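Asker: pasting the structure only:
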């Protein structure tokens, strides 16, 4: 995949070095165009280092605006009011504006990342709205704070860039699929300030969500207690308790083609919640009751959904893990179970790696320890073949 990164004269240009490196880390070939104003903020040598390629500053006899106009994506980050407005009215007076107009003539997707004072952002809102109506033109909304339309999270920009490029290159194999994912843990209140939860970080669910999004899916997350940041462009509903997660899931699961239940939902909750803070001087005994197993109700609500369940165990044999996965298939009608042992070194809750066993009605497949990002790709390759 090749992305042309256009850097214009916002102070947020200092973030473009990090953005270029982030794109390179996920295997994207990056070529940079810089405006004269951008060169007053960061030196072209910095972008050359970040991209590993010469930076285009002016148009020459090599007709750079034509040569690079058919890349997988033109990414303007940061995009100033000046650059956006020129594009709105098709003014080509420098290398970047010429590239953008030429790219649009080739139906190359263009992604703008506005960054400026909020007064300027407001002043060009009509231009932005007009530009958004054009084919193959997209925006990542800025973060609004301190009177500025600030550069958004770099990971959000990378995610959006990959999704758009995949869609336009017919590599979005889940385009049109509605995918629902639960992730994180749940918190069961004991009194107004205390409760029980688990150590689920939400990392595996997030990697599956990002993979789904990059492959073009219409994605929705139901998010419990997590230690990860959810990309701003992904639709989500935040919940706290197992009951809240179950209620939201039941309400919307009928609208989805695939449901991936990665959340570590509590198996127990207090029989009764104490309404005032429990004194720390008391000897306390609590009674618990089982929570509802939401995964067992999904097929009753939506018989046609492809149901993916997770089964986390601790320090048991591989055969026992497989047996537990088969039990879930039999009790819940799960189409695919992703089973793992969180007692394995390096695969604990909160780690970046995992070792899993994929279990369905036909066979099992063990996936040795690797990153959760790699595992998410394997899982969605399996889902592509099954759905």
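Answerer: Sure thing, it's come through. Since the model is a prediction, treat every value here as computed from it, not as a measurement. Numbers count the residues shown, from 1 in each chain.
Asker: CA atoms for contacts and neighbours, from now on please.
Answerer: OK.
Asker: which residue sits closest to residue 273 in space, ignoring its chain neighbours?
Answerer: The shortest distance from residue 273 to any non-neighbouring residue, by CA to CA, 6 or more residues apart in numbering, is to residue 190 (5.1 Å).
Asker: residues touching that neighbour, list them.
Answerer: Shown in contact with residue 190 (CA atoms under 8 Å, 6 or more residues apart in numbering): 196, 270, 272-274.
Asker: Which ones among these map onto strands?
Answerer: In strands, judged by DSSP state E, the following of the contacts of residue 190 are found: 196, 270.
Asker: neighbour-wise, which of the contacts of residue 190 leads?
Answerer: residue 270 (18 neighbours; other CA atoms under 10 Å).
Asker: what about residue 120, which helix or strand?
Answerer: Here residue 120 sits within helix 118-123, counting by DSSP states H and E.
Asker: and the next helix or strand after that helix, how far out from the chain's middle?
Answerer: With elements assigned by DSSP H and E, the helix or strand that comes after helix 118-123 is helix 125-132. Chain-centre distance of helix 125-132: 26 Å, with CA atoms, centre = their mean, to the nearest Å.
Asker: structure B:
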């Protein structure tokens, strides 16, 4: 099915590659282009116009009238943002990446980006030392935290004479990435997905609690990815370092008991449930009312807490269940064995196992082993956004 794609081209030396990308995409999709001011120094405007797709250069078009805007309530950046199903920025220079990360809107491309509600894909392209600069890496991390898909640049010989990471991928690779993203759009339309995420607390008294480390980033990335695929998403969220972006319904679940109640309620009509929250394995035998005085030594009696993942199949036997299993200092065989135990005990359909020693809490990247109940096992490494897409694809194939 044809999609509406907006291509934002910034003034990177590799911008000439985007002519072929546009030519190939327009065969199946409705494509429009935004260029930044300095692109014309690298790529003649006539070449862009020869693609026969609309080319937008400025918010201040010839004959612009504020009275017309007032009367018709029309503005180019809002019109473009509302119509687009995928916004692609390629090549994305260090300058444009910084503007996107910090919400600077000083031209048509960056102003439109702030208004876009659909998926944004960014293809960085620059000198290898610029790409490795901490400023650029922090800006890229910021974009990923906000759900923007940043495609890693390729390695090879660069236009500046250096060799390293920073090349814009070749046109066929860019088109393949875009088509893959478009293929997922709407694939979960009409379906309900429930995701638990973040650190969950088990109260000791009125002010203290037992909890686990968790940034919530992975679970939130999964919720955002499911939303972009068209699903109605309920995010059961504990304490998290980031907040979800897009059309995700957040259900606050700060404690184990609130999460338990929400799972029973939300999972009953879900087709896919992802249990990514960090739930304490123990709770106090007897919770103390009020606040425990700190003037004396304290001994706590802890008992095993219920495994909330086991509630899912009891509430909805038809739901596809994805669980997470984190170990520390574990090898591949141990991780797979632990994942299989969760499959057996909770009747999970897929378990994502990872060793937290290799990628500490809060990191943007992770390495996971996907263990399916049907026996398939696969290892993947990437950003949490990239892994979320892979995990959901694996689940969707089996729904």
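Answerer: Received the coordinates, thanks. The structure presented is a predicted model; accordingly, all values stated were derived computationally and were not measured.
Asker: residue in structure 1 matching residue 216 of structure 2?
Answerer: Aligned by TM-score structural alignment, residue 216 of structure 2 pairs with residue 202 of structure 1.
Asker: Return the residues in contact with the closest residue to its match other than its chain neighbours.
Answerer: Residue nearest to residue 202 of structure 1 in three dimensions, not counting chain neighbours: residue 184, with 4.1 Å by CA to CA, 6+ apart. By CA under 8 Å, 6+ apart, the contact set of residue 184 of structure 1 is 200-203, 205, 223-226, 262-265.
Asker: Identify the residue of structure 2 aligned to residue 184 of structure 1.
Answerer: By TM-score structural alignment, residue 184 of structure 1 lines up with residue 198.
Asker: how close does its match get to residue 211 of structure 2?
Answerer: 10 Å (CA to CA, to the nearest Å).
Asker: Likewise for residue 141 of structure 2?
Answerer: Counting by CA to CA, the gap from residue 141 of structure 2 to residue 211 of structure 2 is 26 Å.
Asker: just curious, which of the contacts of residue 190 of structure 1 is nearest to residue 67 of structure 1?
Answerer: residue 196 (59.1 Å; CA to CA).
Asker: Contacts only, for the closest residue to the closest one other than its chain neighbours.
Answerer: Nearest residue to residue 196 of structure 1, sequence neighbours excluded (CA to CA, 6+ apart): residue 188, at 5.3 Å. By CA under 8 Å, 6+ apart, the contact set of residue 188 of structure 1 is 195-197, 240-242, 266, 269-270.
Asker: and the gap between residue 188 of structure 1 and residue 336 of structure 1?
Answerer: 28 Å.
Asker: what ranges do the strands span in the stretch 51-200 of structure 2?
Answerer: 55-56, 86-92, 119-124, 149-150, 154-157, 163-167, 192-197 (DSSP state E, counting those that start in this stretch).
Asker: center of structure 1, which residue is that?
Answerer: Nearest to the mean C-alpha position of structure 1, by CA atoms, centre = their mean, lies residue 210 at 3.3 Å.
Asker: okay but it is in contact with residue 159, surely?
Answerer: Yes: in terms of CA atoms under 8 Å, residue 210 of structure 1 counts as a neighbour of residue 159; the distance is 7.3 Å.
Asker: Please, where are all the helices along the stretch 201-350 of structure 1?
Answerer: In the stretch 201-350 of structure 1, the helices defined using DSSP state H, counting those that start in this stretch lie at 203-214, 242-252, 298-301, 318-332.
Asker: The shortest one vs structure 2, mean deviation?
Answerer: If I follow you right, that is helix 298-301 of structure 1. Here the mean offset of helix 298-301 of structure 1 against structure 2 after fitting is 1.4 Å, by mean CA distance after the TM-score superposition for structure 1.
Asker: Pull up the aligned stretch in structure 2 for that helix.
Answerer: Using TM-score structural alignment, helix 298-301 of structure 1 pairs with 312-315 in structure 2.
Asker: Pull out the buried positions in the matching stretch.
Answerer: Applying a neighbour-count criterion of 16 or more other CA atoms under 10 Å, one finds 312-313, 315 buried in stretch 312-315 of structure 2.
Asker: before we move on, what about stretch 109-129 of structure 1?
Answerer: For stretch 109-129 of structure 1, burial by neighbour count (16+ other CA under 10 Å) applies to 109-118, 121, 124, 127-128.
Asker: Dump the buried residues of stretch 312-315 of structure 2 to a markdown table, plus distance to residue 306 of structure 2.
Answerer: Formatted as a markdown table, these follow (distance: CA to CA, whole Å):
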| residue | distance to residue 306 of structure 2 |
| --- | --- |
| 312 | 13 |
| 313 | 15 |
| 315 | 15 |
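Asker: closest to residue 233 of structure 2 among the residues you listed?
Answerer: residue 312 (15.9 Å).
Asker: quick one: the closest one from residue 262 of structure 2, how far?
Answerer: From residue 312 of structure 2 to residue 262 of structure 2 the distance is 11 Å (CA to CA).
Asker: before we move on, what about residue 243 of structure 2?
Answerer: 19 Å.
Asker: Neighbour count for the two, which is higher?
Answerer: residue 262 (19 against 14).
Asker: which SS state does the closest residue to residue 158 of structure 1 other than its chain neighbours fall under?
Answerer: Nearest in space to residue 158 of structure 1, with sequence neighbours left out and distances taken as CA to CA, 6+ apart, is residue 23 at 6.3 Å. Classification of residue 23 of structure 1 by DSSP: H, G, I helix; E, B strand; the rest coil places it in helix.
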